Each structure stands twice: as C-alpha cells, then as structure tokens.
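Chemist: quick one, what's the 3D model for this:
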Amino acid sequence: MPALVLLGAQWGDEGKGKATDLLGGSVDYVVRYQGGNNAGHTVVVGDQKYALHLLPSGILSPGCTPVIGNGVVVDPAVLLSELSGLAERGVDTSKLLISGNAHLITPYHTTLDKVSERFLGKRKIGTTGRGIGPAYADKINRVGIRVQDLFDESILRQKVEAALDSKNQVLAKLYNRRAIAVDQVVEELLGYADQLSGYVVDTTLVLNNAIDQGQVVLFEGGQGTLLDVDHGTYPFVTSSNPTAGGACTGTGVGPTKISRVIGILKAYTTRVGAGPFPTELLDEDGEKLRTIGGERGVTTGRDRRCGWFDAVIARYATRVNGLTDFFLTKLDVLTGWERIPVCVAYEIDGKRVEELPYSQTDFHHATPIYETLPGWSEDITQAKTFDDLPKNAQKYVQALEEMSGAPISAIGVGPGRDETIQINSFL
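Modeler: Model prediction:
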C-alpha cells in the first residue's frame, strides 16, 4: 500500500484541503509535514464549511489519524483554539498525534515577526505576522523551543532565557520595544502542557511502523512549490520546504517509502503577498476570477492576486517534486469566458524561455507568452465523468496536462467534497 505526498504546485491556495479530504476516507494517516498556522485549508462537507489552519485536513475523516510532524511549527494557543472549535461542531479530535520534536511558536516570535515587517516598509516580504519565520530561524540557530520542552520546566526556562537574551536586545535597541519577561513566557507555555500531553508521541516511529504494516499514509504540504524557501521565488517565500523533499525531513520517513507525489493545480493562478507573478491580471478578468473563485486567504483574509494559468511554473513543480499526478481544482470558475489565455512560456530580454529562470532578476522581468484556448458556457458543477464536461473544457484540461508534464488524475468542478471527477485512482 502506498505512502503519498500531496502538495501545492503553484503559490499555495490551490485547494489542497479538498484533495486531502477526498482521500481522507481511504487513508489511515494524514500528516502535516511543514509550515504552521500561516497555511489555510477550506474543506466543504455537505453544507458545512471548515477552515483549517494548523490541523491536517484528515481530522475531518472519522477513520483517519491526523498527525502534526516534526517539520511543523506549532502555536499552541492556535492549535488548542482550533481543536476546541472543531469539538464544538461535533468533530472528534481525540486521534490527533503531535511530534514531540515539532518546534513551538512563542509570543516573542509573533512580536518579532510583526515589528520586523513594519521596519522593512516597502521592502517587506508580506508575511502573515504569525511568528512562522522567527520560529524557523530559532530552529536553525539551535535556540528553538520544542513541544517536548513543555514537559520539563527546567529545560524550558533555560531555553527561553537563552532565546530572550538576544531578542530583548533587538526589541529594545533596534525596534524601541519593551523587553519580554522570561517568567511571563514560561508561565504561558507551561499552561499548555497538560492540554497537549495526551497528543504528543514519537510520530516518526508511528508513521514508519504504519507504512511497514501496509497502512496508507498521506503527507500533506502547506503553502506551495513556488513558496519553498529553497526552490521558490526567494525571498518572497515561506520559511520551510513545502516541496516533496520536505515530507521526508518533516516526518522522518525516508524517500524510498513514498510511492506517489500528487501536485494540486488551480485551473488559473493565484498568490498572496508580495513577489513576482508573471500572469497577474490587474483588470476586469482578474477581478472576475477573484469574485467567482472566492479568492480570499483562509488564514490571512487578504484578497488573492489572480492571473491566468502558468504552464511554466507547472512544469517546474513537476520537475522539482517528481510529480506523478495532478489534481486540477476550480475548473468551474472558468465557466463563462469565451476564450481563455494560458501562459506557455516567458519572454525575457527578447528571448523565449520555456523553463523557470533560475535568476531572480530574470523572473522579475519575465513577460508571459500566451496561447488562447476556446472557453465554455455550460454549467459543469454536476459533471461526474470527464465525458460529462463540455468539449472545450475537455480540451482545456488536456492542454494543461500536456503542458504541465504529468497526468491530471482528478478535476474539481465545485467546492463540495462530491464535486470532483476522478479519472485515475490515487491509491
């Protein structure tokens, strides 16, 4: 039985929650392997809509065990609030497992995130201000606080003191802010220990044992390929690795145990925050995509920037992730356009470029080269098979598949769990 990775193939917000939820009833574990509560998934089950920020989408599937892996950074207050909110709606959250090696987002991380973004002014990255970057920076600098530290007050205090020694200097002398008291942070963090203790286990051992026993494990990435700190549009990226390799480092499961890598593609393109976006539309078409697609960030509440489908970044996602399949979402949003442009290449300094340029400078100056495909006007939300789609919608999907370099195995034709056409099984 397979271990699968499911990740965003654009700049995030592609509909990963819907895809994960669709598979949730067929898998035994769904694992978040990176990011924090800067990621957001919307899952629609019947007439109920759920907005998940930190929890794996599998939390909504009764037979599935949701897991937060060691590569995630956890804001305990946000996590407990999210668990409480789901419990109030009748969702069983008792099966959640959390890696003791996952790092914590502390109050000083969120403070530093917000003040540093304001300090950057026009040069700001466009972070969510939730402390994600500073928490990952502390992890790399080896001054981070891990979930397991909540259960040893002595170690916790030592680590908080070490972290605040330098951070209070920065807050006071660079940003003109008051120092943060060690006792205040320690007391707040210790207050989460009892509430979280029942969830914390050695998730690396659990997941490897599950795969060895033939159970199905789905690794769920947050954000998207072009936001990867190594492979994205740096510096306008997140602070972790949403690409397929991050599933291994973020869970402790080796690459030889992963059998399939599924990329989620929106039928057009969006991104949130600053950074280059070659196909961005600043006209009526862009506003129409935003309105019909409901393009507002689940976590941030910010309007998403919208543009036509970009086959160059789709091919790039196929390459750096080793994608075996695509799940194409929100095809229904394109209903009503007479003709639909698709970016097939870029023009950079007068030359046609068909692969993502490695140079940040070149990508900032990339101009999209479009091919225009015929649109359709028929409602596709009731389509159950590929043949149910209008001919032009079929041609659009086939063109995107050919340009992107991996087969499209499922198509989202509406927001609901059942509004999906499955062409090939992922399992």
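
Chemist: all contacts plus neighbour counts: C-alpha atoms, from now on.
Modeler: Will do.

Chemist: how far away is residue 361 from residue 230?
Modeler: 16 Å (C-alpha to C-alpha, to the nearest Å).

Chemist: so the two - more neighbours on which side?
Modeler: Each of residue 361 and residue 230 has its neighbours counted (other C-alpha atoms under 10 Å); residue 230 has more, 17 against 10.

Chemist: doesn't residue 242 make contact with that one?
Modeler: No: assessed by C-alpha atoms under 8 Å, residue 230 is found out of contact with residue 242, at 9.7 Å.

Chemist: and the helices in the stretch 151-300 of the chain?
Modeler: Taking DSSP state H, counting those that start in this stretch as the criterion, the stretch 151-300 of the chain carries its helices at 153-173, 182-190, 193-196, 203-212, 244-249, 284-293.

Chemist: which of those sits most buried?
Modeler: Mean neighbour count (mean count of other C-alpha atoms under 10 Å) peaks for helix 244-249 among the helices of the stretch 151-300 of the chain, with a mean of 21.

Chemist: before we compare anything, build this one as well:
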Amino acid sequence: MAKNVVVVGTQWGDEGKGKIVDWLTDHAEGVVRFQGGHNAGHTLVIGKNEYKLNLVPSGIVREGVKCYIGNGVVLDIHHLLSEIETLEAGGIKVRDRLRISPGCPVILGYHVALDRAREAQRAACDKIGTTGKGIGPTYEDKVSRRAVRLYDLYDRERFAAKLRDILEYHNFVLTQHLGADPVDFQTVFDQALADADKIRPMIADVSAELYAVNKSGGSLLFEGAQGTLLDIDHGTYPFVTSSNCVAGQAAAGAGVGPGRLHYVLGITKAYCTRVGAGPFPTELDMETEGAPGNQMSVKGREFGTVTGRKRRCGWLDLAALKRSIIINGVSGLCITKLDVLDGLTELRLCTGYMLDGQRVDLLPMGADEVTHCEPIYETMAGWSGTTYGAQTWDELPPEARAYLHRIEEICEVSIDVVSTGPERDETILRRHPFGA
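Modeler: Reported below is the predicted structural model:
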C-alpha cells in the first residue's frame, strides 16, 4: 500500500533534513521538492563523499530512485545544470531520473538584479538577509501573474513578447527607483533558450507521474526546504523566505491531493540556529570560548550551506517548536545534532516567553512581537558521555534520554528518530515514518 511522508524543518532551516531524506529514501520510489529554490542547501555525507545540493532532491544519491521538482519550486535553470554536472562528475546519474514540472516559475537575470539592488538599498537594521539569488522577485512575479514559467520558454515568440513587457517594467524599477543598471533583453533571452533546450528531456507532468506512482502502490517522500519559522505566512515576517515551507505546501507545490500526505516528520536540531537577520529569542554568545553558544557554533560547524554565513546559535526553543508542530500537523519528530551538546554540564530548554507582562507558550506571529519575547527557561543536567554515532536508544547517556523525553512531554509529540551523526547508520529509529 502506498504511503507518502513529508519531511519539513521545524526551526529556521539548517536542521539536517538532507541526511534524513536520504536515509528514508530506501523506502520511497520517488523524492519530491515542492517549494523554494536554490537558496536551499542540503549536505549529504555518504562514506567519504560529501554532496551539497540546492535544487536536486536529496534522494538523487540513491541509485534507481526517481526525483521530482514540482511546480512550487522557482527554477534557476543555469544553476540546476551546474548542479547536475557536478553530481554526474561524481558518478551519480541524474538526467535519466530527474523530472521537472513545466509549471515552475523561472528565475532570470533581472530577478537577481532586483534582489541584490533592493537589499543594498535597505538600511543595515532593515536588511532581510536574502541570499541575493532572485528567489523573492520570482515569487513576486508569480503572484503578480507576470512570471515566465518553464513552458513559456518552448514557444520562442511568446517568450520574447512576455520578456519585453516584463523587462520594460523591471528595468524601470531598477534604474529609476533602485539606481541600478538595466538588464539586457538579448542576454537574458539567449541564455534562457540555451538552458531550456538542455533540460527539455527532463520535463514531465510531475503531478500525473506522482499520481501514477501512488496508484501502482509506490510510496513518495516530499522534501521541504528552509524551515517553518521562515514560512512567508507563519514565520517571523518580514524576516522570512518567499515561499510556504510548511507540510501543506507539498500538496500545492507538487500537484497532489492533501489526503495523500500521510505522515509529517518534523526535523528539529537539538538546539536552535538561524542564518541572517530576524528575532531569535534564545540566541547565545558565540564568541566566548567554552561557552555553550561557542560550542554549538564550532562543534556543530554552523555555517550556511548556500551562503557560507555563520549561523547564530541558541538554546532549543520549545515554544517555537510547538508552533511548528501545530502548523505542520507533525506526526513525529527527528532530533538531529544531539552530539553537539555532549560535554555541556547544564542545558536549557525554552518553554515559553514573557511578553508584555504575560506568559505565552507559543511563538507569536510576526517579527515585531517575537522581538519582545523574553524566554522562560527550564534547566536540565547535561551529560559527560558521548552520543555520537549511537544506533540504539539505550546507548544514549541517561541525561540525554531525559532531555529527549522532556521535549516529548512539553511538545506532546513522539521523537521517532534521533540522528547522531552525518552517516546513514548513525541513526536511532524508534518508529519508522513509512511504517507508522
């Protein structure tokens, strides 16, 4: 019987989703990306090899598994081709296993120009922390009904007419409002057509193919990008990404019915990190050597996969996690990077906040409210032993098990998986998402 699992991040991204998607892929016939763009970064460690993926679903490193890019993804074709070439140079077959929806909005040169010009114009205190890859402006064009979608590129005259109209508008904004240089029509046109020709054999009706997989009894794995707290509707707006990162978006972003999303696995780092600007209630000092925040940063190797920026680190925020559980309908949690906390004598869990003199137990909506949240902490004992590489629950130190049990108690959701290292077998399974 077909069963579909959705994997989403429950924090501000960088929770370790890529490893878990890869680990679960041996139970799936296909892996599906359903939102975001190449601002996502998933790192996989397979033996001695490390793969950094942005657009290609993490299931690609499993031989024989089909991978799909759904219509909810904004597509930089040039970057996708580069990523494919890198994977193929490493011996991974991609082109005969990757399917791309023709409905994907296409990221073009003027989107990147707009993204970077806007961020440069913002005052330091107002910067969003965008990756500058054109993601936001492309989603804006989609909502404004002027986007170039992938299928437009295969009608040369239609594409040319649309592009002229779009560039007239965007070049006016670039030059008159943002003080930037205009984008050349012919450069964008020629590059887009050349790139589109190279990916044409991979274009398919993704929605129909996913339906066929399920109808034949095959299971699917839906791979989210970024994290719930960066969701355009439910995150710390405006310090968010430009897409919906929640589990429900898997339906719209891939073209499947919501009734076909059977289990939602929420990936949760054992502490919190955030890249870029925006409120972060449990943030810690990362510069003082030996301090908890410093250990999280150094031992956790907390640098963004896409940007290389240093991630901000802090204690695990259960009030924020509970909000994510509600929004996503999380069936079970996967805790990652537990080993980064090894050796800390004392741990803290944020169980709620004081906001305007009142206690609140869930993360409020919007950055302005979150900025004024003072965390309420519960202190727990740390552990001196190691959790790294553990494969069974009983191998964990008693204090580590107590820490995990407390997360379950407060969040009222079971921890079904614990990741104890980057390798596939460095995983503790308590309840299998595909068997639950």
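
Chemist: what TM-score do we get after superposing?
Modeler: TM-score of the superposed chains, computed with TM-score structural alignment, normalised by the length of the first structure, equals 0.98; 427 aligned residues with a C-alpha RMSD of 1.0 Å.

Chemist: export the helices of the stretch 151-300 of the first structure to CSV and append columns for distance to residue 346 of the first structure.
Modeler: Shown next, in CSV, are those (distance: least, C-alpha to C-alpha, whole Å):
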stretch, distance to residue 346 of the first structure
helix 153-173, 42
helix 182-190, 49
helix 193-196, 49
helix 203-212, 42
helix 244-249, 26
helix 284-293, 19
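
Chemist: which one, of those, ends up nearest to residue 367 of the first structure?
Modeler: Nearest to residue 367 of the first structure, of all these, is helix 284-293, at 16.8 Å by C-alpha to C-alpha.

Chemist: next SSE after that closest one?
Modeler: strand 305-307 (DSSP states H and E).

Chemist: corresponding residues in the second structure for the following helix or strand past that following strand?
Modeler: Next along the chain after strand 305-307 of the first structure, taking DSSP H and E as the criterion, comes strand 309-310. Matched against the second structure by TM-score structural alignment, strand 309-310 of the first structure falls on residues 316-317.

Chemist: mean deviation, the matching stretch versus the first structure?
Modeler: In the superposition against the first structure, stretch 316-317 of the second structure averages 0.4 Å from its aligned positions (mean C-alpha distance after the TM-score superposition for the first structure).

Chemist: do stretch 156-169 of the second structure as well
Modeler: Mean deviation for stretch 156-169 of the second structure: 1.0 Å (mean C-alpha distance after the TM-score superposition for the first structure).

Chemist: so how far is that stretch off the chain centroid?
Modeler: 32 Å (C-alpha atoms, centre = their mean, to the nearest Å).

Chemist: tell me the residues of the first structure aligned with that stretch.
Modeler: By TM-score structural alignment, stretch 156-169 of the second structure lines up with residues 153-166 in the first structure.

Chemist: hmm, who's touching the matching stretch?
Modeler: Stretch 153-166 of the first structure is contacted by residues 143-145, 149-150, 180, 182, 185-186, 190 when judged by C-alpha atoms under 8 Å, 6 or more residues apart in numbering.

Chemist: the first structure: which residue goes with residue 347 of the second structure?
Modeler: Match for residue 347 of the second structure (TM-score structural alignment): residue 340.

Chemist: ditto for residue 128 of the second structure
Modeler: Looks like residue 128 of the second structure aligns to residue 125 there (TM-score structural alignment).

Chemist: quick one: neighbours of the residue nearest to that match when sequence neighbours are not counted, just the number.
Modeler: Nearest non-adjacent residue to residue 125 of the first structure, counting by C-alpha to C-alpha, 6 or more residues apart in numbering: residue 236, 5.6 Å away. Residue 236 of the first structure: 19 surrounding residues under other C-alpha under 10 Å.

Chemist: same deal with residue 142 of the first structure?
Modeler: Counted with other C-alpha under 10 Å, residue 142 of the first structure comes out at 11.

Chemist: which residues touch it?
Modeler: Here residue 142 of the first structure is in contact with no residue (C-alpha under 8 Å, 6+ apart).

Chemist: which SS class is it?
Modeler: coil (DSSP: H, G, I helix; E, B strand; the rest coil).

Chemist: counterpart of it in the second structure?
Modeler: Match for residue 142 of the first structure (TM-score structural alignment): residue 145.

Chemist: again, but for residue 190 of the first structure
Modeler: So residue 190 of the first structure corresponds to residue 193, using TM-score structural alignment.

Chemist: any idea what sits nearest its match, other than its immediate chain neighbours?
Modeler: residue 153 is the one closest to residue 193 of the second structure (C-alpha to C-alpha, 6+ apart), at 6.3 Å.

Chemist: ok, now residue 14 of the first structure?
Modeler: residue 266 (5.1 Å).

Chemist: could you report the neighbour count for the aligned residue in the second structure for that neighbour?
Modeler: Mapped onto the second structure by TM-score structural alignment, residue 266 of the first structure lines up with residue 269. Other residues near residue 269 of the second structure number 25, with proximity taken as other C-alpha under 10 Å.

Chemist: again with residue 276 of the first structure
Modeler: Counted with other C-alpha under 10 Å, residue 276 of the first structure comes out at 16.

Chemist: same check on residue 359 of the first structure?
Modeler: 9.

Chemist: same check, this time on residue 259 of the second structure
Modeler: 8.

Chemist: residue 130 of the second structure: what's it in contact with?
Modeler: Taking C-alpha under 8 Å, 6+ apart, one finds 115, 119, 241, 276 in contact with residue 130 of the second structure.

Chemist: from those, which would you call buried?
Modeler: When these are checked for burial by 16 or more other C-alpha atoms under 10 Å, the buried set is 115, 119, 241, 276.

Chemist: the first one against residue 138, yeah?
Modeler: Spelled out, it's residue 115 of the second structure. No: using C-alpha under 8 Å, residue 115 of the second structure is not in contact with residue 138; the gap is 9.4 Å.

Chemist: how about the residue nearest to residue 193 of the second structure, what does it touch?
Modeler: With C-alpha under 8 Å, 6+ apart, residue 153 of the second structure has these contacts: 159, 192-193, 196.

Chemist: next one: residue 64 of the second structure
Modeler: So residue 64 of the second structure contacts residue 97 (C-alpha under 8 Å, 6+ apart).
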